[in-house]
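Asks: sharing a model that was predicted from the sequence below.
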Amino acid sequence: MNVLVIEDNPSVCSMLEMFFSKEGITGKFVYDGLKGYEEYKKHEWDLLILDWMLPGMDGVTLCRKIRQEKSTIPIIMLTAKDSESDQVLGLEMGADDYVTKPFSPLALMARIKAVTRRYQLAEQDQQVSSSDVLLTENFKMSQSTREVYLQGRKITNLTPKEFDLLYYFLKHPRQVFTREQLLERVWGYQFYGDERTVDVHIKRLRKKIETETHPFFHTVWGVGYKFDESVEANED
């Protein structure tokens, strides 16, 4: 992983450099916002870590500038500002996460892994969905029109999140997902509910699309759920 760190505190940079070397991360450290932006433009980076207060160009302005260029690079902000309004401002400017100073390298590493994992999952999902219309043995779904057909019959009583959940399962047939994975990928990582939310939505979907002789959702005990339209699965 190649990480660009734009941070004007030498002690913070030294700490991160030592920790990165232990984690197998290649880190480039720049102490000025304008110079950091120039370095960002020169190379391909896997992650950008920005300090809030920087000489030349502050981290919030730099983050906004990068996002205005339609860049999808993961961005984590380091900030000594711990008020909720400041943190919200950083996220609104396009940061994916923030870490409040002082922080431990382990805490930052956990954020790095979480942010990069979300981007990897999003890329995987984008590759899976090559068409707006999703066709399976029993279903036809359009993400743009939000229409669902089951064996040619239009289903009109799905809530938005039920639609998203069904669409996700149809894109990943017979794959087993934990409740935590479904919350992360369908509801989003900022969702603060509990895992029973998944159970409730699947229960509602079962009532709306399944029959006693033709179930689609299958509980994998001790793990989570999978979606399988095959006859063999229904005979288990």
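Replies: Now that the structure is in, tell me what you want to look at.
Asks: C-alpha only now, for contacts and for neighbours.
Replies: Fine.
Asks: which helix or strand contains the residue positioned nearest the centre of the chain?
Replies: With distances taken as Cα atoms, centre = their mean, the residue of the chain nearest its centroid is residue 118 (3.2 Å). Element membership of residue 118 [criterion: DSSP states H and E] is helix 105-128.
Asks: that helix - contacts with which helices or strands?
Replies: helix 10-23, strand 97-100 (3 or more Cα pairs under 8 Å, 6 or more residues apart in numbering; DSSP states H and E).
Asks: want to throw those into a markdown table with distance to residue 88 and mean neighbour count?
Replies: Listed next are the helices and strands packed on helix 105-128 as a markdown table, based on distance: least, Cα to Cα, whole Å; neighbours: other Cα atoms under 10 Å:
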| stretch | distance to residue 88 | mean neighbour count |
| --- | --- | --- |
| helix 10-23 | 23 | 14 |
| strand 97-100 | 10 | 19 |
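Asks: now those in JSON lines, with distance to residue 4?
Replies: Listed next are these as JSON lines, based on distance: least, Cα to Cα, whole Å:
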{"stretch": "helix 10-23", "distance to residue 4": "11"}
{"stretch": "strand 97-100", "distance to residue 4": "15"}
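Asks: wait, which of these is closest to residue 145?
Replies: Across those, residue 145 has its closest neighbour in strand 97-100 (31.9 Å, Cα to Cα).
Asks: alongside the first one, take a look at this:
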Amino acid sequence: MVPTTSSPLRVLVVDDERRLTELLKLELDVEGYDVEVASDGATGLIRAKTSPTPDLIILDWNLPDFSGIDICQRIRAGGLTTPILMLTGHDEITDRVTALDAGVDDYLVKPFSLDELMARLRAMHRRADSFSGPSSSNPVEEELRVGDLVMNTRTRDVSRGERSIQLSVKEYDLLNFLLRGAGRVLERQEIMHGVWGENFYGDDNLLDVYIRYLRQKVEEPEAPTLIHTVRGVGFILRDTSP
């Protein structure tokens, strides 16, 4: 069942498949959620931003007016951090990367079991509910640096030397995690948990994809290598210059 709260969790379902939305609404009602349904992207976007905003969003990739990717990007551009679970028939690594970069928290490939969908909703809610900002007694560093690679966590600016580096949301999260663990070997599972969350169900090949993207943007031919592979274990970020 849904975690106990003072009031039912609000779930917005954005999908144009009537039979699926009716089934989801029935199941979510039984589980104790307060459910609202939108059959197109424009309506879903309005309801996602309307107070009270939903606690969780289930968003289909293919909608009659906009793609779920477009809707997710617009939701995130508006500053909303509501956890989003994307339903999709796309199961390629590149599709998963596209969804995660758009701001999706998790995705579920059709066809799926209702038990798995409920488990993922609970996991997303636990992760969002457990998040808390840094306390004054344990402030997060505003600047992270390894060699000439610098990240300003307040402005989210990243640079190497005089060169500014543009990163996607997940690329930034991954580099942030590597920088905070700089100088020690980070195991693959540790990185996956730190960047995608302990309850993320995705393929860990995503980590290799994002490491490759980071290297393409961060590394320079004439400069010391910063991101190193520790075969069979994970990765380490360190400055190897003399």
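Replies: On my side now, so go ahead. A quick note: this is a predicted structure, and the numbers were derived from the prediction, not measured.
Asks: to what extent is residue 176 of structure 2 buried, counted in neighbours?
Replies: Counted with other Cα atoms under 10 Å, residues neighbouring residue 176 of structure 2 total 19.
Asks: then residue 9 of structure 1?
Replies: Residue 9 of structure 1 is flanked by 12 other residues according to other Cα under 10 Å.
Asks: now do the helices in structure 1.
Replies: Using DSSP state H, the helices of structure 1 run over 10-23, 33-42, 59-68, 84-92, 105-128, 160-171, 179-182, 196-209, 231-234.
Asks: please identify the deepest-packed of those.
Replies: A comparison of the helices of structure 1 by mean neighbour count, using mean count of other Cα atoms under 10 Å, puts helix 59-68 on top with a mean of 19.
Asks: mean shift between that helix and structure 2?
Replies: Following the fit onto structure 2, the mean deviation recorded for helix 59-68 of structure 1 is 0.6 Å by mean Cα distance after the TM-score superposition for structure 1.
Asks: now do that helix against helix 33-42, angle only.
Replies: 30 degrees (axes from the mean of the first three to the mean of the last three Cα atoms, to 10 degrees).
Asks: and helix 59-68 of structure 1, which stretch of structure 2?
Replies: Using TM-score structural alignment, helix 59-68 of structure 1 lines up with residues 68-77 of structure 2.
Asks: who touches that stretch?
Replies: Here stretch 68-77 of structure 2 makes contact (Cα atoms under 8 Å, 6 or more residues apart in numbering) with 41-42, 45, 48-49, 59-62, 84, 86, 98-99, 102-104.
Asks: how does it look with 10 Å?
Replies: Outside stretch 68-77 of structure 2, the residues that touch it by Cα atoms under 10 Å, 6 or more residues apart in numbering are 14-15, 40-42, 44-46, 48-49, 57-63, 78, 80-82, 84, 86-88, 98-104.
Asks: stretch 108-119 of structure 1 now?
Replies: Contacts for stretch 108-119 of structure 1 (Cα under 10 Å, 6+ apart): 1, 3, 16, 19-20, 23, 46-49, 72-76, 78, 96-100, 105-106, 122-125, 184-185, 188-189.
Asks: what about 7 Å?
Replies: The contact list for stretch 108-119 of structure 1, computed with Cα atoms under 7 Å, 6 or more residues apart in numbering, reads 74, 96, 99.
Asks: ok, back up a step: I'd like the helices of structure 1 as JSON lines, with distance to residue 147 of structure 1 appended.
Replies: Converted to JSON lines, the helices of structure 1 look like this (distance: least, Cα to Cα, whole Å):
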{"stretch": "helix 10-23", "distance to residue 147 of structure 1": "46"}
{"stretch": "helix 33-42", "distance to residue 147 of structure 1": "42"}
{"stretch": "helix 59-68", "distance to residue 147 of structure 1": "32"}
{"stretch": "helix 84-92", "distance to residue 147 of structure 1": "31"}
{"stretch": "helix 105-128", "distance to residue 147 of structure 1": "19"}
{"stretch": "helix 160-171", "distance to residue 147 of structure 1": "9"}
{"stretch": "helix 179-182", "distance to residue 147 of structure 1": "22"}
{"stretch": "helix 196-209", "distance to residue 147 of structure 1": "14"}
{"stretch": "helix 231-234", "distance to residue 147 of structure 1": "25"}
